[in-house]
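A.B. asks: model this:
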Amino acid sequence: MHPPLAVPPGLALPAPWGLFELFLLPTFAAHLLAVNVVLGGVLIALFTPGRDRGAAVSLGGKLPTAVAVGVNLAIPPLLFASVLYGRQLYTAAVLTATWWLSLFLVVMIAYALLYNAQPRLALSASKPALALAAGLLAAASLILVNVSSLAVRPAAWMGYFDNPGGTILNLGDATFLPRWLHFVAASLAVAGLFLAVLNRKAARRGDVAAGDRARLGLAWFTRATMAQFVLGPWYLFAQPRAVHWAFLGGDALATAVLAIGVCLAGAALIQGLKGSVGGAAVFAVATACAMVTVRELARLASLAPDYSPASLPVVPQYGPFFMFLAACAVVGAAVAWAVGSYRRQAGRP
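C.D. replies: The predicted structure is shown next:
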């Protein structure tokens, strides 16, 4: 029998744990929406029929920017999660170090491929680059799912003694496949909706091609969202009994948040089927926020009763927190100014 894998006690928090959760959830939702646009957008651009390459051009021109935005938006939630779940996340990253460290190289290569493919997106000649980028981004998503699933399964850390080389794959976890497919379907839905949003104004002005692209985007969104109503229950029931039971009446908050998320997803689907791009977008963003909360509650339930961030001692240090808020305000103002300047130079309202 392997010796027990020692887990050091958590460090003291500089502020109540709920404050970090308050920042973790919206920042992670924003990051998730950006990476959904990237992976789903590449797949849609890749599988768009040759007769309608306009959709590939419409999406593909935004994908390098979406990659950069997604990478930058990953930093805040990673920092907040590291405060609350550092020992779980860093342990999982070390156990899978070979894959984890390759993540950054994989994403950079995918970014380069998408950037260089932009001039050729209207041609079928761009498909090899898109296919390779799609494969790399899919690999990146598998790496992230591998680390995330391993982080909430401390019992699987014992695999280190059989594989100390940093190449552990958590494929034996029952949640691995449904979790990844759930993410891929969400990416197709969000990217399809993004395509519809990009072409909505032109379609309203009577641009027939833009109208076709908007309808194509809504078709991707509605079909992928329908698939989520199958993948979601599969992912839920693949969780340990204590976790999925919490969402089926065992925990009032978890059950309520899941119910709200399902209702919001249903509302987004209805809006998409009605052809309302704006309504579908509003409900889709709300659904993402609800499902990120569901994910967080599932993580708490998975780690209980051995670990809870609420049990960590608090040694208040609010100076760095206020400096963080001030920095956010300055950066937000700078970004707003830069975007406004760009839009004015481009002649956009």
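A.B. asks: can we go C-alpha only for contacts and neighbour counts from here?
C.D. replies: Fine.
A.B. asks: next structured bit after whichever strand or helix holds residue 278?
C.D. replies: In this structure, residue 278 sits in helix 277-303 according to DSSP states H and E. As assigned by DSSP H and E, the chain's next helix or strand after helix 277-303 is helix 318-345.
A.B. asks: what's the distance between that following helix and the middle of its chain?
C.D. replies: On the basis of CA atoms, centre = their mean, to the nearest Å, helix 318-345 sits 23 Å off its chain's mean C-alpha point.
A.B. asks: How about stretch 279-286?
C.D. replies: What separates the centre of stretch 279-286 from the centre of its chain is 16 Å, taken as CA atoms, centre = their mean.
A.B. asks: again, but for stretch 297-312
C.D. replies: Here the centre of stretch 297-312 is set off from its chain's centre by 21 Å, with CA atoms, centre = their mean.
A.B. asks: Now residue 178: closest residue in space, sequence neighbours ignored.
C.D. replies: residue 235 (5.0 Å; CA to CA, 6 or more residues apart in numbering).
A.B. asks: How many neighbouring residues does the one you found have?
C.D. replies: 20 (other CA atoms under 10 Å).
A.B. asks: what does residue 176 give?
C.D. replies: 22.
A.B. asks: Same question for residue 9.
C.D. replies: For residue 9, using other CA under 10 Å, the count is 9.
A.B. asks: Helix, strand, or coil at it?
C.D. replies: Taken by DSSP: H, G, I helix; E, B strand; the rest coil, the conformation at residue 9 corresponds to coil.
A.B. asks: Relative to residue 279, how far out is it?
C.D. replies: Separation of residue 9 from residue 279 (CA to CA, to the nearest Å): 46 Å.
A.B. asks: Can you tell me the element the residue nearest to residue 178 falls in?
C.D. replies: Residue-wise, residue 235 maps onto helix 208-238 under DSSP H and E.
A.B. asks: Another sequence for comparison is provided below:
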Amino acid sequence: MPFPTLDPIPLPAPVWLFKVLHIVTLSLHFVTIYLMVGGLTLAALWNFRSRNDADTPLYGASADLARRLPVVMTYLVNLGIPPLLFAQVLYGRALYTSSILIGVYWLAVIFILTAAYYLLYVAARRADQRRTFWWLSLLSLVGVTYIGRIYATNLTLMLRPEVWLELYRADPLGAQLPTGDPTTLPRFLFMMLTSFAVTGAALLVLAQFGQAETDVRALLHRWGSWLAGLGGLLAIGTGVWVHATQPAVVKAALADHAFYAWSLPGFLACAGLLALFGFLSLKVTGWIPAIGAAATGFLATVMAVIARDGIRDLTLLAKGFDVWQQPVAANWQVVVLFLVLFVAGLGAIGWMIHVLAKAKGVAHHA
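C.D. replies: Predicted structure coming up:
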């Protein structure tokens, strides 16, 4: 299938470097997505259940989440920009085309995200005032998940050049959101359901190292254990489903590839360990299950991103697009400067996450 003409401007760094940076930054971005989806779901649920009594641990836990979620959204947005830029550099001939075909929805992401972000701050303010806010969290969750639906559509549509011309003829203005790809729904549900596993691991960390009141930390630990355990199993099931819906040629290429062949088994192993640490924390308290769940949750995310990268590369390769066959004119002075700043930025992010995790929530008692 024909792709748009290759951009004559060469890449400023080797393809492998862009792919490493893409995998690292996308893994961090996915973690923030998981925390946002899971956090909003729990904040809405807990606040709804405790709406008639702001003195309960359940309300205190919901308020603690509501106050943290605006910061999580800050990370989500800022960590989402680099992997999108790296993807545009590597796959622009496919990604720009699919983005144009759903242009109205793609541009609408900005406005939906702004509204969801605003609702987070309103919910946090109402939490400080000891008022109900579950409906605000629910509305924000709807916006965030709909953005996920748009992204899932775009990032699967970029792999289907055989339908581009037909879609453009049907609606050249880009006011369409195609639903014909059998892999879109599994990919979307994988992201949404895996959110609960990673959120469970985060709750275990907050329960162990956070500064909330004792009864709130106990609630976070109990919910985190079950979410990490059951969510890990859900992640395994939906991950296998995503793989099963891929075309036979892609599954065969993945199995034979020297690098990508181990990504799915690696993900299943890490997700299984996450579930194990979650269930273990029901019986064993302390930092070991919390750190174990957090570490395996992050590694499972990295493995999922690598598997996703392999599916994209091998699907496009089967249709005539080889990401590795692009002209490169490396400017190493600029590359080294960028990498130094990149590592420093990751260090700053890590420090801010540490400060956020240790922040003491407002007491829920009068």
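A.B. asks: related to what we said a few turns ago, give me the angle between the helix holding residue 278 of structure 1 and helix 208-238.
C.D. replies: If you take axes from the mean of the first three to the mean of the last three CA atoms, to 10 degrees, helix 277-303 of structure 1 sits at 20 degrees to helix 208-238.
A.B. asks: Over in structure 2, find the residue span helix 277-303 of structure 1 aligns onto.
C.D. replies: Taken onto structure 2 by TM-score structural alignment, helix 277-303 of structure 1 occupies residues 290-316 there.
A.B. asks: Give me the mean deviation of that stretch from structure 1.
C.D. replies: After superposition onto structure 1, the mean distance of stretch 290-316 of structure 2 to its aligned counterpart is 0.8 Å, using mean CA distance after the TM-score superposition for structure 1.
A.B. asks: quick one, what contacts residue 297 of structure 2?
C.D. replies: 197, 198, 201, 270, 271, 274 (CA atoms under 8 Å, 6 or more residues apart in numbering).
A.B. asks: Kindly recompute the last result at 7 Å.
C.D. replies: 198, 201, 270, 271, 274 (CA atoms under 7 Å, 6 or more residues apart in numbering).
A.B. asks: before we move on, the earlier item: just the buried residues of the helix holding residue 278 of structure 1, please?
C.D. replies: 277-281, 283-294, 296-303 (16 or more other CA atoms under 10 Å).
A.B. asks: how about the helices in the stretch 1-150 of structure 1?
C.D. replies: Listed in chain order, the helices of the stretch 1-150 of structure 1 (DSSP state H, counting those that start in this stretch) span 17-47, 54-60, 63-95, 97-117, 127-151.
A.B. asks: Pick the most buried one from the ones you listed.
C.D. replies: Most buried of these by mean neighbour count (mean count of other CA atoms under 10 Å) is helix 54-60; its value is a mean of 24.
A.B. asks: Relative to structure 2, which residues correspond to that helix?
C.D. replies: Alignment note (TM-score structural alignment): helix 54-60 of structure 1 is matched to residues 60-66 of structure 2.
A.B. asks: The matching stretch vs structure 1, average distance?
C.D. replies: Mean for stretch 60-66 of structure 2 is 1.9 Å (mean CA distance after the TM-score superposition for structure 1).
A.B. asks: Can you pull out the residues in contact with that stretch?
C.D. replies: By CA under 7 Å, 6+ apart, the list of residues contacting stretch 60-66 of structure 2 from outside reads 39, 43, 46, 47, 123, 124, 127, 216, 361, 364.
A.B. asks: of the residues you listed, closest to residue 234 of structure 2?
C.D. replies: residue 39 (17.2 Å; CA to CA).
A.B. asks: Give me the nearest residue to the residue mapped onto that closest one from structure 1, chain neighbours excluded.
C.D. replies: Residue pairing (TM-score structural alignment): residue 39 of structure 2 is matched to residue 41 of structure 1. When the adjacent residues along the chain are set aside, residue 41 of structure 1 lies closest to residue 191, with 5.0 Å between them (CA to CA, 6+ apart).
A.B. asks: List the contacts of the alignment partner in structure 2 of that neighbour.
C.D. replies: Aligned by TM-score structural alignment, residue 191 of structure 1 pairs with residue 199 of structure 2. Residues in contact with residue 199 of structure 2, defined by CA under 7 Å, 6+ apart, are 34, 35, 38, 39.
A.B. asks: Stretch 265-280 of structure 2 vs structure 1, average offset?
C.D. replies: Here stretch 265-280 of structure 2, set against structure 1 after superposition, deviates by a mean of 1.0 Å using mean CA distance after the TM-score superposition for structure 1.
A.B. asks: What residues of that stretch count as buried?
C.D. replies: By neighbour count on 16+ other CA under 10 Å, the buried set for stretch 265-280 of structure 2 is 266-280.
A.B. asks: what do you get for stretch 246-262 of structure 2?
C.D. replies: The neighbour-count check on stretch 246-262 of structure 2 (16+ other CA under 10 Å) flags 250, 251, 253, 254, 260, 261, 262 as buried.
A.B. asks: could you dump these to TSV with secondary structure and distance to residue 231 of structure 2?
C.D. replies: Below are the buried residues of stretch 246-262 of structure 2 laid out as TSV (DSSP: H, G, I helix; E, B strand; the rest coil; distance: CA to CA, whole Å):
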residue	secondary structure	distance to residue 231 of structure 2
250	helix	27
251	helix	25
253	helix	29
254	helix	26
260	helix	24
261	helix	24
262	helix	22
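A.B. asks: between these, which is closest to residue 84 of structure 2?
C.D. replies: Nearest to residue 84 of structure 2, judged by CA to CA, of the buried residues of stretch 246-262 of structure 2 is residue 260 at 21.1 Å.
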